[in-house]
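Novice: Let's see this in three dimensions:
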Amino acid sequence: MVKPTLALCAALLAQPAFAALPQVTDLSLDAANRLAGAAIAACAAQGRAIVVSVVDRGGNLVVVQRADGVGPHNTEASRRKAYTALSTRSATLDLARNAAAEPDTRNLASLPELLLLGGGVPLRVEDQVVGAIGVAGGGGARNDHACALAAVSTLAAFERPSIN
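Specialist: Below is the predicted model:
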């Protein structure tokens, strides 16, 4: 009788500590693959071949997909765009525009992992950034950004980013 009572007391005491932990949504491999496929399809519909990278909330690479014929430098560019969007919680096209206009923002370009070039978009679920997508090779920052936005809009789980 004493052991069950002690176990119940221990469970009740542990409850408040567990309740204080934040609840987080994780980016699944399936969602990352679907995003990547949607980005490639969106650009292919415009006659553009891209590389797309998707990172999770910790900046870990979940998926990289490359269409045929895309230059090898675009693989790293797509990863860095995704990382930058995640890290700053901002679309990289917005960051690039702000850097051109604001001297203080220009300093972000000196950080080794950040890439202030359009094509990176954070992925939000219930106002939490759960990851990011990065697109490169689509023929310019606006095209890359548009393909990333198109991909995000295909999955209902993600909040719609603002279109700039």
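
Novice: Please count neighbours and contacts with C-alpha atoms only from this point.
Specialist: Will do.

Novice: Now do the SS call for the residue most central in space within the chain.
Specialist: Nearest residue to the geometric centre of the chain (CA atoms, centre = their mean): Ala132, 0.2 Å. Look at Ala132: counting by DSSP: H, G, I helix; E, B strand; the rest coil, its state is strand.

Novice: So it sits against Pro122, correct?
Specialist: Yes - between Ala132 and Pro122 there is a contact at 4.1 Å, judged by CA atoms under 8 Å.

Novice: what's the overlap in contacts for the two?
Specialist: When contacts are counted by CA atoms under 8 Å, 6 or more residues apart in numbering, Ala132 and Pro122 are jointly contacted by 82, 85-86.

Novice: Redo these as a markdown table? Include secondary structure.
Specialist: Output for the shared contacts of Ala132 and Pro122, formatted as a markdown table (three-state DSSP):
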| residue | secondary structure |
| --- | --- |
| Ala82 | helix |
| Ala85 | helix |
| Leu86 | helix |
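
Novice: between those residues, which is closest to Arg97?
Specialist: Proximity to Arg97 was ranked across the shared contacts of Ala132 and Pro122 by CA to CA; first place goes to Ala85, at 13.8 Å.

Novice: Now for Ala100, how many residues are close by?
Specialist: The number of residues packed near Ala100 is 13, by other CA atoms under 10 Å.

Novice: one more to put side by side:
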Amino acid sequence: MTNKLHQVVLSISALSICALSNPVWAQDLSTQKILPLELSAQAAMAAVKKCHDDGFKVSVAIVDQSGLVKVQLKADGAGPHTLDSSRRKAYTANSLRDSTQKYAMLVAQKPELQGLARMNENILLLGGGFPIKIGGEVVGGIGVGGAPGIQFDEVCASAALKVLKADDTFESK
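Specialist: Here you go, the predicted model:
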């Protein structure tokens, strides 16, 4: 009986080695672009500075590809609610792969899409969030909250996208 067990183990080992060394399977492994922490921090600071220079006290959040906070900054004097709004805008832009203002306008125009706003507790369909695209791939999202109008939040978020050298830089509409 041990001789048969030994043969089974050897057969399974041989099949495993063949399967793992098969180049077709290796092609299934994907590579993922990662947003570096230092660059994320520089971008977030650029957004805070832009808003500060324009007279606004905001919070900025940058999330990674999975929607988790990579960097979050709260300017001196920014309201506590701005932390949550910036994080949720960044999450939404990353998750939905487009600007939060675009989705806010879409839901306003098409009431049947209102369910988008309630997909989960992290979604916030309010302008000020953009996906971060590098090399055509969404690698995260940025959200700014606290300026007196989404157009101002968007200008500050665009300053961060420039630091990141993101594929798309958005202009306030």
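
Novice: Give the equivalent position in the second structure for the residue nearest to the centre of the first structure.
Specialist: In the second structure, Ala132 of the first structure lines up with Gly141, judged by TM-score structural alignment.

Novice: Could you confirm Thr25 of the first structure falls within a helix?
Specialist: No - per three-state DSSP, Thr25 of the first structure lies outside any helix segment and is coil.

Novice: how about the nearest residue to it, chain neighbours excluded?
Specialist: Of all residues beyond its chain neighbours, the one nearest Thr25 of the first structure is Val130 (6.6 Å), with distances taken as CA to CA, 6 or more residues apart in numbering.

Novice: show me where the first structure has helices.
Specialist: Secondary structure of the first structure (DSSP state H): helices located at 2-19, 29-44, 73-88, 92-101, 103-106, 141-153.

Novice: So which of those is the most surrounded?
Specialist: Ranked by mean neighbour count, those are led by helix 73-88 with a mean of 25 (mean count of other CA atoms under 10 Å).

Novice: The second structure: matching residues for that one?
Specialist: Aligned by TM-score structural alignment, helix 73-88 of the first structure falls on residues 81-96 of the second structure.

Novice: How about residues contacting that stretch?
Specialist: 58-65, 67-69, 72-74, 99-100, 122-132, 138-146.

Novice: picking up where we left off before, okay, the match of Ala132 of the first structure and Asp98 of the second structure: tell me how far apart.
Specialist: From Gly141 of the second structure across to Asp98 of the second structure, the span is 9 Å (CA to CA, to the nearest Å).

Novice: what's the overlap in contacts for those two?
Specialist: Taking CA under 8 Å, 6+ apart as the contact criterion, the common neighbours of Gly141 of the second structure and Asp98 are 130-131.

Novice: residues contacting Ala19 of the second structure?
Specialist: Trp25.

Novice: who's in contact with the aligned partner of Ile150 of the second structure in the first structure?
Specialist: In the first structure, the position corresponding to Ile150 of the second structure is occupied by Ala141, as judged by TM-score structural alignment. Counting by CA under 8 Å, 6+ apart, Ala141 of the first structure touches 93, 117-119.

Novice: distance of whatever residue of the first structure lines up with Val60 of the second structure from Gly139 of the first structure?
Specialist: In the first structure, the residue matched to Val60 of the second structure (TM-score structural alignment) is Val52. Taking CA to CA as the measure, Val52 of the first structure falls 14 Å from Gly139 of the first structure.
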